[in-house]
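Chemist: just a sequence and a predicted model for now, questions to come.
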Amino acid sequence: MTHIPGKRLPRPGPVLAAVTALVATFGLGLAGEAKAAAPRAATPAKTAGPFDDDRPHGFASLTGGTTGGAGGRVVTVTDQASLARYASAPEPYVIRVAGSIAVEPFGSDIVVASDKTIVGVGDTGEIVHGELHLNPGTHNVVIRNLTIRDSYVEGDWDGKTTDFDAIQMDGADHVWIDHNTFTHMGDGLLDIRKDSQYVTVSWNRFTHHNKALGIGWTSDVRTQITIDHNWFSGTKQRNPSADNCAYAHLYNNYLSGQVADGDPVWTYGNYARGRTKMVIENSYYDGVQHPYQADATAELVQRGSILRHTSGRTDEHGTAFDPHAFYDYRPDPAAAVPALVERFSGPQQRIGTVLRVPGEYPTVQSAVDAVPDGNTVPVTIEIAPGTYREKVYVPPSKPRITLLGTGRDRSDTVIVYDTPAEYGGSSGSATVRVAANDTTARHLTFSNDFDEAAVELKGEQALAMKTTGDRIVFEDTAFLGNQDTLMTDSPKLTTTSRVYLRNAYIEGDVDFVYGRATTVIERSVIRALSRGSATNNGYITAASTWKGNPYGFLITDSRIVSDAPAGSVHLGRPWHPGGEPDAVGQVLIRNTGLPAAIKSAPWTDMSGFSWKDARFAEYRSHGPGAAVTVDRPQLSDADARSYTVADYLRGTDGWAPYARR
């Protein structure tokens, strides 16, 4: 596979792009961006949420970054034994926690080794009365989207008899703790100890506890930590407490509902202890005693925060440090923090479902292979702009995958190969094969660039795409080839698979839209290439619809274009694979513009089967190639009401991809 990098779109700020409505509540506006001119349909600007970017920020992003188990095997666990086995393994793993895992004995550790990602599936992944523990020397760990709860021992409010944290790390480096909920544990919720370095703690909820987040337990001054967009609610102290941190950067945190037990000293918000250098920016303190305080030996700089119904210490002294000297960031307005953090902190349904090519995975196929068999949560494979020379197969065992090009235009991201049918059969020639259900592709180009003129073969079929799965969507995609460019099929003749193409571009010359799947091509451009003939420049469709299926191909509200000579291109012919008599093609060309290249008698026979026995029709064709003659069956207005996009696609499950706009 050869990847040719392209220009990436700049990513938006950490939250503002995702929460326009929320920010507008505080009187702020966002400027829109004009769409860039492009030869094909432009990709809409991506709306990014605080959890759309599965890469860490802050200190965890420095000195090589934190990637966790990216590139390793992806496994889904539902029990303690599996979680413990994969978490402690020497090789990288992405470990998806599905449902609730109760840890026994009560309060026990699950040891997490280096190069691991542990992520909850959807928002239901839980670890109950157990701790994730990172031993000294552990590095490159991501823990996301989990609820870790309930190892509290009744009567031990101060946590003096147990050490049952939610997460504890000693001397670890490059750790990202993100979008978790920590509650009701036996000692601290999150303990970052003994010179741990390059840590980011973001978008977590700390709740229903005494000691929330402690950092230190060392006389050295080495820890670098970013703490942002966390919600501390119903906690008493360590929100956080940072002892002897080289750099502690706190921004956009929300402290509310502090436990009120009358303790005048050890009930507090943020605490810079020892020789810590702490910077606090744009946070929100509501009903907090001692919002931020610092030892005489520490340095604390605060700017832009909001204090509401607070009391006690608000210490500021020294110059601390400039976080911008280490990494780029853009704090959200302090006034927006409560709404943002309440909405987006803690586990989220969409986290842990994005795989990136080529960053985390070198090829598109390797990313597909990383999706667990039988996955129930949709997975998006984001493909950076470039040309990927590889063949891709999405097997039936991997449904619910979206292939997403991230360029400005579908032509920016191309998957291409050059296999002809003679070297692998018609199906084997396909650059991309999709056999799984519920597969979607957006903003991509699929190509088979086999050069017909360069090699003399018995057959020149060379597919860019073949599908056999059901509920397949192609949106803002292009398919490039010559003969047999796009095949939409089904696993067997009597099985109906449905495919929906919107805003597509398809080009070819012979049978380049073909197969037996029920297929809708809407608001698209179909280009019939010239083969250099004055009389016959090929066939657009070759349907092999099962006779028991009333719906084959619908090309609607589209344009067929061609630079071939006038009257030299057929709309289609009936394909009966292997002479199968029950494959009786159905094609409707509806509300579509036709060029002068279309023949006056546009349907023709194939392999001894008459086109007149197939189910070919037009309805309201227009343009120079349109006509109403005896050789051009027309659908009546009454029949047309039963041949809509919805009729073709709804099936028995009411599938309506055309409505999701």
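Modeler: Structure's in. What do you need?

Chemist: please count neighbours and contacts with C-alpha atoms only from this point.
Modeler: OK.

Chemist: what does the strand or helix carrying residue 343 contact?
Modeler: Using DSSP states H and E, residue 343 sits within helix 337-344. Applying Cα atoms under 8 Å, 6 or more residues apart in numbering, the external contacts of helix 337-344 come out as 19, 22, 50, 203, 229-231, 252-254, 283-284.

Chemist: tally of neighbours for residue 235?
Modeler: Neighbours of residue 235 under the rule other Cα atoms under 10 Å: 26.

Chemist: here comes the other one, which I'd like you to weigh against the first:
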Amino acid sequence: MRRAVAWRLLPTLAAVAVGVGVVVVQAMPEASAATGGVTGYATQNGGTTGGAGGQTVRATTGTAIHQALCSRASSSTPIIIQVEGTINHGNTTKVSGSSCNTAEDKIELKEISNVTIIGVGSGAVFDQLGIHIRDSSNIIIQNVTVRNVKKSGSPTSNGGDAIGMESTVRNVWVDHATLEASGGEDQGFDGLFDMKDDTQYVTLSYSILRNSGRGGLIGSSESDLGNSFITFHHNSYQNIDSRTPLLRGGTAHIYNNYYVGLTKSGINSRAGGKARVDNNYFKNSADVLGTFYTDAAGYWQVNGNIFDNVTWSAKASDNNPAGPNPTSNTSVSIPYSFALDPASCVPDVVTRTAGANTGLQVSNGSCTPTSPTGGPTGGPSSSPSSPRPSSPAPSSPTATPGGTNLSIGAGSDGSSKASGTSYGDVRDGDMSTYWSPSGTTGSISIKWGSATAISRINIREASGATGNIRNWRVLNGDTGAVLATGTGAGVISFARTSMNKVTFEITSATAAPRVAEFETYA
């Protein structure tokens, strides 16, 4: 495993076909390969630097990502791939070359090293297309959304895993990602973040994992025990049945994560696994820690966690919950430095920092989000804010663009509505009425009888709810395409688009959102 030293750029990439969506952004003759913001076990074993020091290219299709990998001088030539747009089966094909080994039904990082994939601009969404890491090392994946990857039904990809690693994988950092499904195994989905067959030195940080039957596993069976040294911190687990994670053998450090709605079980340490569980917040969940579904014992060290409305099942031969009063049954030594937020502030700080398109904010260890001082691989070239044409800083919630508000007289619908609120309240010109979803997330849409061109919307929060909206996406309601992403309500601009319906989707909030007006402008 190569150490954190200065990489000298190898010969520049060969001219890359514009038709597959690759653009060379910047070539740096020499750059630092300092680990930058890398944390946890990914800092060990020589560190994780991804594509630091390599050429930076832009990709807008899956084929372009593969093309960038295949156009390198060798399979270990460092490269930073900036990704923008929706990557799916329709724009992902196999590309051949001596420096790659790709496939058409997934993003294939196979038998390669020294690669960074980072979402930029209006965001990178891998739609029904998983990311597969096999026989590879020194990989960074940052600021991306991977959703609805299936192992059965159509289309299928990556065995149903959003991100899957297997077969001698070393040093991977996945950061500020959103990994989501739309159900469990019966609906065709598998794990969101799986590691097996000799995967080691991995960190998952500041990410959202939600709406899945399975959060992820470390080890595919009771005999697959060579996977180890995994860190999970400042992640948000929402509406997951189990496996947050499932740890078979090996060592995991799990700290400052926020768990809500774990319906069957949570951290499942078994077959000799050792989990150090520090300052996490568990809420409205069942059996959040223990050894479940086996008599092969696992172990845990617990410190400073909060268990808020957590229920525990009875002990049995194949069921050993750690609660209702969890105590340590092992000791786990951590070889790297880390700063712990108090568990009491974890719900707030994780909600404000985790997931794609949150500005790569991190906690300062005192419950306060802070912006990174540099790019994820030690240089500014890979920052998702450079460029960020479709994610401008929102204006004041009370600011109003010039022109006619096209929402007046239009129709509206949404994902859900809280009691006493209405979809139509967002287009009545009255700031005293509002729409609110039935939970803290949901979507509201404006629709017209014929295609209407707009380039700006203004989301105005009701009095007393200003600042509740955190992360959002603006979608073309006709195609599902992401027009813009960002944080906070206000004026949002994007490329002028004709559509019959525009949707504002709230993906996280500090409290129940209240949208008084959803204005649209040409």
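Modeler: Arrived safely. All figures in this text were calculated on a predicted structure; none of them were measured in a lab.

Chemist: can you calculate the TM-score here?
Modeler: With the length set by TM-score structural alignment, normalised by the length of the second structure, the two chains reach a TM-score of 0.53; 304 aligned residues with a Cα RMSD of 3.2 Å.

Chemist: returning to that earlier point: among the contacts of helix 337-344 of the first structure, which are in helices?
Modeler: If you go by DSSP state H, the contacts of helix 337-344 of the first structure have residue 22 in helices.

Chemist: okay, and which of the contacts of helix 337-344 of the first structure map to strands?
Modeler: Using DSSP state E, the subset of the contacts of helix 337-344 of the first structure located in strands is 231, 254, 284.

Chemist: residue 334 of the first structure: which of the residues you listed is nearest?
Modeler: residue 284 (6.0 Å; Cα to Cα).

Chemist: contacting residues for residue 140 of the second structure?
Modeler: 48-51, 115-118, 172-175.

Chemist: mind redoing it with 7 Å?
Modeler: By Cα atoms under 7 Å, 6 or more residues apart in numbering, residue 140 of the second structure lies in contact with 50, 115-117, 172-174.

Chemist: now check the first structure for the residue matching it.
Modeler: Matched by TM-score structural alignment, residue 140 of the second structure corresponds to residue 142 in the first structure.

Chemist: that match and residue 176 of the first structure, how far apart?
Modeler: According to Cα to Cα, to the nearest Å, residue 142 of the first structure and residue 176 of the first structure sit 5 Å apart.

Chemist: residue 234 of the first structure too?
Modeler: 24 Å.

Chemist: who's more crowded, those two?
Modeler: Set side by side, residue 234 of the first structure and residue 176 give different neighbour counts by other Cα under 10 Å, the larger being at residue 176 (30 against 19).

Chemist: so what does the more buried one match up with in the second structure?
Modeler: Aligned by TM-score structural alignment, residue 176 of the first structure pairs with residue 173 of the second structure.

Chemist: the match of residue 140 of the second structure sits in which helix or strand?
Modeler: Applying DSSP H and E, one finds residue 142 of the first structure within strand 139-144.

Chemist: surely residue 235 of the first structure meets residue 213?
Modeler: No - shown here, residue 235 of the first structure and residue 213 do not form a contact pair, counting by Cα atoms under 7 Å, at 9.9 Å.

Chemist: which position in the first structure pairs with residue 268 of the second structure?
Modeler: Per TM-score structural alignment, residue 268 of the second structure is aligned with residue 271.

Chemist: let me redo that: residue 515 of the second structure
Modeler: Aligned partner of residue 515 of the second structure by TM-score structural alignment: none.
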